[in-house]
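> Here is my input; please provide its structure:
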Amino acid sequence: MIEVVEIIAGALMLLFAILAIESKKLINSVIYMSLMSLLSVVSFIIMKAPDVGITEAVIGSGLVTFLFVITLTQIKKTGDTK
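Take a look at the predicted model:
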């Protein structure tokens, strides 16, 4: 059962990484990276490393995504996008 979840999480992480790279819109790339980070939290929990999983959830999924979104909104306000 756990092996199936590991395989699915790994495949989805790979899919979201490819989508983040290939996406034309920056906000979609940020969303895909956040989803990939959340799946890595699941992987860490499965590997019995809950402390690393919690850290990844707070820093990787939460704070980094928040900073990327704030940066994108600030860029759009100033009109520096090309």
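
> drop to CA atoms for contacts and neighbour counts, all remaining ones
Fine.

> Can you give me the buried ones in stretch 15-33?
Within stretch 15-33, the residues that qualify as buried by neighbour count (16 or more other CA atoms under 10 Å) are F16, A17, L19, A20, I27, S29, V30, I31, Y32, M33.

> End to end on that stretch, go ahead and measure it.
With CA to CA, to the nearest Å as the measure, stretch 15-33 spans 10 Å from end to end.

> To compare with the earlier structure, here is another sequence to fold:
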Amino acid sequence: MADAVIVVSLLLVAVTATAAVANRDPARQALVLSVLGLVLAVLFTVLQAPDVGLSQLAVGSALTPLLIMLSVRRVKRRGQPKDGGR
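Model prediction:
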């Protein structure tokens, strides 16, 4: 039973990692990266490393996608004219 849970977790990691790489839009990529962080946290917990899973949950699922979204927003804002296009 435990082996089946590990195999399913590994398959979910492979699918979400492939989806993160296949996305071209940075905003969607950040969202998929957040899901990948969550799936990795589950995998680490299944592999009996809950401390690593909690770290992955904090950094991989929350902090990194947030920083990517803020960077994308800043780059998009920098590309707009300051006078509103007039």
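
> Which ones among the buried residues of stretch 15-33 of structure 1 map onto helices?
In this view, the buried residues of stretch 15-33 of structure 1 that belong to helices under DSSP state H are F16, A17, L19, A20, I27, S29, V30, I31, Y32, M33.

> Please tell me I have it right and V35 of structure 2 contacts T18.
No. Under the criterion of CA atoms under 8 Å, V35 of structure 2 makes no contact with T18, lying 11.9 Å away.

> the helices in structure 2, which residues?
Listed in chain order, the helices of structure 2 (DSSP H) span 2-22, 26-46, 50-58, 64-78.

> Quick check: which of these is buried the most?
Ranked by average neighbour count under the criterion mean count of other CA atoms under 10 Å, the helices of structure 2 are headed by helix 26-46 at a mean of 21.

> Give me the mean distance between it and structure 1.
Superposed on structure 1, helix 26-46 of structure 2 shows a mean distance to its aligned partners of 1.0 Å (mean CA distance after the TM-score superposition for structure 1).

> Sweet, I'm off.
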